[in-house]
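> Quick one: sequence plus predicted model below, questions after.
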Amino acid sequence: MFYKLRKSLKKRRFARQARHILGVPPITHKDAPILIMSNLCHDDVIMYLVAMKSFYPRIGGGDILIVNDGSLTDSDKALLKQHLCNPEIRDAATVDTGACPDYIAWRGLRCAIDASKDRYVIKLDSDVVALDDLPEIKACVAENRSFVLGSFDCEEIWTPEQALEHARGFTSDHIQIQAERSFVKFPDADNFRYVRGCSGFAGYQKGLYEWADVEAFCQKIEQHIDRDEWRKWGSEQVTVNSLVANSPNPLILKMPKYTNHREDTDVTKAALVHFLGTWRFYGGRYAACARRAVATLSA
């Protein structure tokens, strides 16, 4: 209970610190063969405006899709439409994930996979801040290459044996660890690849992915992991990592230019930072990066 209260208070404090993003002029829509997709809840609206307003000018255009977890108010929706040039806001409850888990991240993934049939899709979490030019991302779009943000554990493509070796270092039964232990049992293990990346910032190349293939992956992994376990938080990230790793010529974004944030991260070297989870508000760096992004946009 106290953890949730502290987390809520930190979010509110950040929202106050970052409200200057509302003074930055609205995004001007530019045509580009890109869809930028994000899952969003009421508490993260200011964070998301920082993410999108800092990222959109760096990528050069595209359409915006927001997958509403059900908590966005009418005021939230009006604010988003005002500042983001009338994005599409889709209710997650209307999205069918079929044989796959159905929590919000999976519903967003379904939207991303379906949209990638016709254009390049970028998944952008609300706790991302873009601080400098992103030529690697533009190149992925131009070359139709999938990408994913690397992690502190991994910035390269692994074989199932390498994933298993990493998982052996943990006593946890978190779903990601269970999955990484199971890949060696796949019938196609010799050809399967994996990256322990972060699905909060990922790119899906156009014309490659089908939801039926995602369902087939779920069904395959459920032969080795309890179905109820696979429906826990974290299975979507395993799936995204697998989709990207098994695409042609994927790019794994590496530190320090593209980085997740923890207590020892030097954000001054980063072009894009993902302020995820436990260390999101550590050291005031998230608010500092938001102020830096606002200053750049204002200039």
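The structure has been received and is ready for your questions. Numbering: from 1, shown residues only.
> drop to CA atoms for contacts and neighbour counts, all remaining ones
Fine.
> residue boundaries of the strands in the stretch 151-299 of the chain?
Ranges of strands in the stretch 151-299 of the chain, per DSSP state E, counting those that start in this stretch, are 198-204, 251-253, 258-260, 272-274.
> residues near D173, how many?
With neighbours defined by other CA atoms under 10 Å, the count for D173 comes to 11.
> for S151, same thing?
20.
> dump the residue contacts of the residue lying closest to it once chain neighbours are set aside.
Leaving out its chain neighbours, the residue that sits closest to S151 by CA to CA, 6 or more residues apart in numbering is G197, at 5.1 Å. Counting by CA atoms under 8 Å, 6 or more residues apart in numbering, G197 makes contact with V148, L149, G150, S151, C154, E155, Q237, N241, I252.
> check contacts around the fourth one.
Residues counted as contacts of S151 (CA under 8 Å, 6+ apart) are R196, G197, C198, K254, T259, N260.
> distance of the spatially most central residue of the chain from G61?
With distances taken as CA atoms, centre = their mean, the residue of the chain nearest its centroid is G200 (1.6 Å). Using CA to CA, to the nearest Å, G200 is found at 19 Å from G61.
> Please enumerate the helices of this structure.
Using DSSP state H, the helices of the chain run over 2-17, 45-59, 74-83, 104-115, 135-143, 160-167, 175-182, 211-221, 227-230, 235-245, 285-298.
> Just put the ones you listed in a markdown table and tack on mean neighbour count and distance to I122.
Shown next, in a markdown table, are the helices of the chain (neighbours: other CA atoms under 10 Å; distance: least, CA to CA, whole Å):
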| stretch | mean neighbour count | distance to I122 |
| --- | --- | --- |
| helix 2-17 | 13 | 24 |
| helix 45-59 | 22 | 10 |
| helix 74-83 | 15 | 18 |
| helix 104-115 | 23 | 8 |
| helix 135-143 | 15 | 9 |
| helix 160-167 | 19 | 25 |
| helix 175-182 | 21 | 22 |
| helix 211-221 | 16 | 17 |
| helix 227-230 | 15 | 24 |
| helix 235-245 | 23 | 12 |
| helix 285-298 | 18 | 20 |
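> closest one to S38 among those helices?
Closest approach to S38 among the helices of the chain (CA to CA): helix 104-115, 7.1 Å.
> Run through who's touching the closest one.
Here helix 104-115 makes contact (CA under 8 Å, 6+ apart) with 35, 37-39, 67, 69, 92, 95-97, 100, 121-123, 204, 209-211, 236.
> Give me the buried subset of those residues.
Buried members of the contacts of helix 104-115, counted by 16 or more other CA atoms under 10 Å: 35, 37-39, 67, 69, 92, 95, 97, 100, 121-123, 204, 209, 211, 236.
> Show me the residues you listed that map onto strands.
Among the buried ones among the contacts of helix 104-115, DSSP state E puts L35, M37, S38, N39, V67, V121, I122, K123, Y204 in strands.
> and the two most separated of these?
The largest separation in these, counting by CA to CA, is between V67 and Y204 at 16.8 Å.
> Below is an additional structure, to be compared with the one above:
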Amino acid sequence: MKLLQQRFAQLRRKWHELQFRRAAAGVRSIGPIRLAAEGPIVLSMVQQRDVDAYLLALGTFVRRLPARRIVVVADPSLDAADQAVLRRQVPDIEIVAQHDFRPEGLPSGGCWERLVAITRYVSEGYVIQLDADTVATGPLDEVAACVRDNRAFTLGTDDHFVLQPASEAADFARSRASPDAHIQVHAEAALDRLPAEVFPAYIRGCAGFAGFPAGYEMLPKLLQLSAVMEQAIGARWRQWGSEQFASNVMVANAPASCVLPHPKYCAPHRRRADSVFLHFIGYVRYIDGTYARLARGYLKTA
């Protein structure tokens, strides 16, 4: 019976994924996304399989909060045809190569290149990191306020995650650490190895949607963070997942920062009637038809 239930769940996921991909393909036939005179720089890392999802994420976002620049850090899988689609749908898009963002002293892969790209673009304006698997469904008032006030933000992953002292976050992580724990837990457990005068705070957020203030001197902090973490946890520091931890640290220790209210901004399985932004993280992406319905709804009003 259990095997049958698992097989049924797999088939259901595949069905919902097929419905989403059919719906999202419609983004290629709608009018182009234009830049605004003012607004943030919206930056994303995009791979070939996510081109349509990215255009959906971007389209729903800039409808709520216009952008003055749109940047894609291109995964190597993004070929010339994919880039032509992006340029047709976003005529003023800036496409930069992933391999251009690999400075000595930091890991590569696992989305590290997008965080490094952010460290460069914040010298030119407020930067919002937008994952391709997101959909804005309502007014983004809190995000607009952060852009206006040049405050950092991150997407919360639960109701109780707030800005907290790094030492407290380290104690909490050590209380649930185990040899096979996720890299993020191991890194959090070493937070108190960082110099407290530089890294006093931590937010357990999500790198999929985060804002970084203009003028933020991130790269020196990021290099310092990486050096300490590599010494503390060794080769694990280069595993997938360390970039999200690093993003959390960078947001928490910006001159001003906040966690977006949860579940007003959340994953789809936590949504309520007043949710305005959904992050379709992998394990809940296709558990039902929500993603496809939102794609169809966007196309009807585009």
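Alright, I've got the coordinates. Since we're looking at a predicted model, the values are computed, not measured.
> Put one on top of the other, what's the TM-score?
The TM-score (TM-score structural alignment, normalised by the length of the first structure) is 0.90; 293 aligned residues with a CA RMSD of 2.5 Å.
> on that earlier part again, counterpart of the residue nearest to S151 of the first structure over in the second structure?
Matched across to the second structure, G197 of the first structure falls on G205, judged by TM-score structural alignment.
> do T239 of the first structure as well
Counting by TM-score structural alignment, T239 of the first structure lines up with A246 in the second structure.
> what does T94 of the first structure give?
In the second structure, the residue paired with T94 of the first structure is D100, using TM-score structural alignment.
> how far away is its match from D288 of the second structure?
Counting by CA to CA, the gap from D100 of the second structure to D288 of the second structure is 38 Å.
> when you align them, which residue in the first structure goes with V135 of the second structure?
Counting by TM-score structural alignment, V135 of the second structure corresponds to V129 in the first structure.
> And for its match, the neighbour number?
Residues contacting V129 of the first structure under the criterion other CA under 10 Å number 28.
> In contact with it, which residues?
Contact analysis of V129 of the first structure by CA under 8 Å, 6+ apart lists V50, A51, S54, F55, L272, V273, H274, F275, C289, A290, A293.
> redo that, cut-off 10 Å
47-55, 270-275, 286, 289-290, 292-293 (CA atoms under 10 Å, 6 or more residues apart in numbering).
> and if you look at L5 of the first structure?
With contact set as CA under 10 Å, 6+ apart, L5 of the first structure has these partners: K11.
> sorry, back to before: what would the helices of the first structure look like in JSON lines with distance to D31 of the first structure?
Below are those laid out as JSON lines (distance: least, CA to CA, whole Å):
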{"stretch": "helix 2-17", "distance to D31 of the first structure": "30"}
{"stretch": "helix 45-59", "distance to D31 of the first structure": "11"}
{"stretch": "helix 74-83", "distance to D31 of the first structure": "17"}
{"stretch": "helix 104-115", "distance to D31 of the first structure": "16"}
{"stretch": "helix 135-143", "distance to D31 of the first structure": "14"}
{"stretch": "helix 160-167", "distance to D31 of the first structure": "40"}
{"stretch": "helix 175-182", "distance to D31 of the first structure": "37"}
{"stretch": "helix 211-221", "distance to D31 of the first structure": "26"}
{"stretch": "helix 227-230", "distance to D31 of the first structure": "38"}
{"stretch": "helix 235-245", "distance to D31 of the first structure": "25"}
{"stretch": "helix 285-298", "distance to D31 of the first structure": "20"}
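> To T265 of the first structure, which of those lies closest?
Checking the helices of the first structure against T265 of the first structure by CA to CA gives helix 285-298 as the closest, at 9.3 Å.
> Aligned to G150 of the first structure, what sits in the second structure?
Checking TM-score structural alignment: G150 of the first structure goes with G156.
> One more: P57 of the first structure?
By TM-score structural alignment, P57 of the first structure lines up with R63.
> Its match contacts L55, correct?
No. R63 of the second structure lies out of contact with L55 (CA atoms under 10 Å); the separation is 11.9 Å.
> so how far is E156 of the first structure from the residue of the first structure positioned farthest from its centre?
In the first structure, the greatest distance from the average C-alpha position (CA atoms, centre = their mean) is reached by P187, at 28.9 Å. Distance of P187 of the first structure to E156 of the first structure, computed by CA to CA: 23 Å.
> Could you do W106 of the first structure as well?
Distance, W106 of the first structure to E156 of the first structure, by CA to CA: 24 Å.
> before we move on, what about A142 of the first structure?
For A142 of the first structure, the distance to E156 of the first structure (CA to CA) stands at 22 Å.
> just R280 of the first structure next, same as before
24 Å.
> Name the residue in these two with the higher neighbour count.
When neighbours are counted by other CA under 10 Å, R280 of the first structure and E156 differ, and R280 comes out ahead with 21 against 17.
> In contact with the counterpart of that one in the second structure, which residues?
Here R280 of the first structure is matched to R285 in the second structure, going by TM-score structural alignment. By CA under 10 Å, 6+ apart, the contact list for R285 of the second structure reads R13, H16, E17, F20, D133, A267, P268, H269, H279, Y291, A292.
> now swap in E217 of the second structure and tell me
By CA under 10 Å, 6+ apart, the neighbours of E217 of the second structure are T119, R120, V122, S123, M250, A254.
> Same question for P103 of the second structure.
P103 of the second structure sits next to E113, V116, L219, L223 when contact means CA under 10 Å, 6+ apart.
> again, only using 7 Å
Contacts for P103 of the second structure (CA atoms under 7 Å, 6 or more residues apart in numbering) come out as none.
> any idea how far W112 of the second structure is from it?
10 Å.
> Kindly report the same for K300 of the second structure.
Counting by CA to CA, the gap from K300 of the second structure to W112 of the second structure is 36 Å.
> same deal with A24 of the second structure?
A24 of the second structure sits 27 Å away from W112 of the second structure when distances are taken as CA to CA.
> Could you do K264 of the second structure as well?
To W112 of the second structure, K264 of the second structure is 27 Å away according to CA to CA.
> G105 of the second structure too?
The value you get for G105 of the second structure to W112 of the second structure, if CA to CA is used, is 12 Å.
> cool, F61 of the second structure as well?
As for F61 of the second structure, its distance to W112 of the second structure is 23 Å (criterion: CA to CA).
> again, but for Q129 of the second structure
Distance from Q129 of the second structure to W112 of the second structure, by CA to CA: 12 Å.
> repeat for Q10 of the second structure
With distances taken as CA to CA, Q10 of the second structure is found 31 Å from W112 of the second structure.
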